[in-house]
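Colleague: below are the sequence and a predicted model; questions follow.
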Amino acid sequence: LEKKIAHQDAIERNAIEGKFGEGKRKYGLGRISARLQTTSETVIALQFLVMNLEKVLRDTFLSFFQIWKALYLFVNRKKYTLIIEK
């Protein structure tokens, strides 16, 4: 039972640490040079906000593109129908 709990904790920790790693790699979380604690916390919060906004934008664009593609194929369905003659 303790092994399962430890394993589940490790899984959750890996996901969180992965996001911190991504923040350090792509968003400069490792280069914070603010001196005051409140300023550092604000910079970190803003960088995570940017990460979340980027994900929302990416998901929204993908959804928009998929809807646009479906509408395009629906409007032009006669061009793409397969005609089988017997």
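Modeller: In hand now; what should we look at?
Colleague: going forward, measure contacts and count neighbours with C-alpha atoms only.
Modeller: Fine.
Colleague: tally of neighbours for residue 62?
Modeller: When neighbours are defined as other Cα atoms under 10 Å, residue 62 has 12 of them.
Colleague: what about the spatially most central residue of the chain, which helix or strand?
Modeller: Note on the chain: the residue nearest the mean C-alpha position is residue 55, at 3.7 Å, using Cα atoms, centre = their mean. Assigned by DSSP states H and E, residue 55 belongs to helix 37-75.
Colleague: which of the residues in that helix are buried?
Modeller: Residues of helix 37-75 classed as buried: 43, 44, 47, 48, 51 (neighbour count, 16 or more other Cα atoms under 10 Å).
Colleague: want to compare, so here's the second one:
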Amino acid sequence: MERLVNQDASERNAVEGKFGEGKRKYGLDLIRARLQETSETVIALQFLIMNLGRKLRVLFFKFLQNTILSFDN
């Protein structure tokens, strides 16, 4: 039971951390939509952008790594 509680807390911390990142870096705290549906759509789009940004950073660093390694050979 203790293990399950710790696992739940760990997952909750990760999710809350992403919301904090969204507020700090992507302006999630600035959302002022009037309708709940609109707010949910804006939040979903912000998280999509966050995920795409991360994927692009990983892709860019892999590209740089491959480019640098090709110059070594």
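Modeller: Good, I have the coordinates. Bear in mind the structure is a predicted one, so any value in this text is a computation, not a measurement.
Colleague: where does the TM-score land?
Modeller: Superposed pair, TM-score by TM-score structural alignment, normalised by the length of the second structure: 0.95. Supporting alignment: 73 aligned residues with a Cα RMSD of 0.7 Å.
Colleague: export the buried residues of helix 37-75 of the first structure as CSV, with columns for distance to residue 78 of the first structure.
Modeller: Compiled in CSV, those are given as follows (distance: Cα to Cα, whole Å):
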residue, distance to residue 78 of the first structure
43, 54
44, 53
47, 48
48, 47
51, 42
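Colleague: where's residue 16 of the second structure relative to residue 39 of the second structure, distance?
Modeller: 18 Å (Cα to Cα, to the nearest Å).
Colleague: cool, residue 45 of the second structure as well?
Modeller: With Cα to Cα as the criterion, residue 45 of the second structure and residue 39 of the second structure are 10 Å apart.
Colleague: same check, this time on residue 60 of the second structure
Modeller: 31 Å.
Colleague: before we move on, the earlier item: widest-spaced pair of the buried residues of helix 37-75 of the first structure?
Modeller: For the buried residues of helix 37-75 of the first structure, the maximum inter-member distance is 12.4 Å, found between 43 and 51 (Cα to Cα).
Colleague: name the residues contacting each of these two.
Modeller: With contacts defined as Cα atoms under 8 Å, 6 or more residues apart in numbering, no residue is adjacent to both residue 43 of the first structure and residue 51.
Colleague: which among the buried residues of helix 37-75 of the first structure gets closest to residue 9 of the first structure?
Modeller: Within these, proximity to residue 9 of the first structure (Cα to Cα) peaks at residue 48, which comes in at 22.4 Å.
Colleague: which residue is the nearest non-sequential neighbour of the closest one?
Modeller: Nearest residue to residue 48 of the first structure in three dimensions, chain neighbours excluded: residue 23, at 7.6 Å (Cα to Cα, 6 or more residues apart in numbering).
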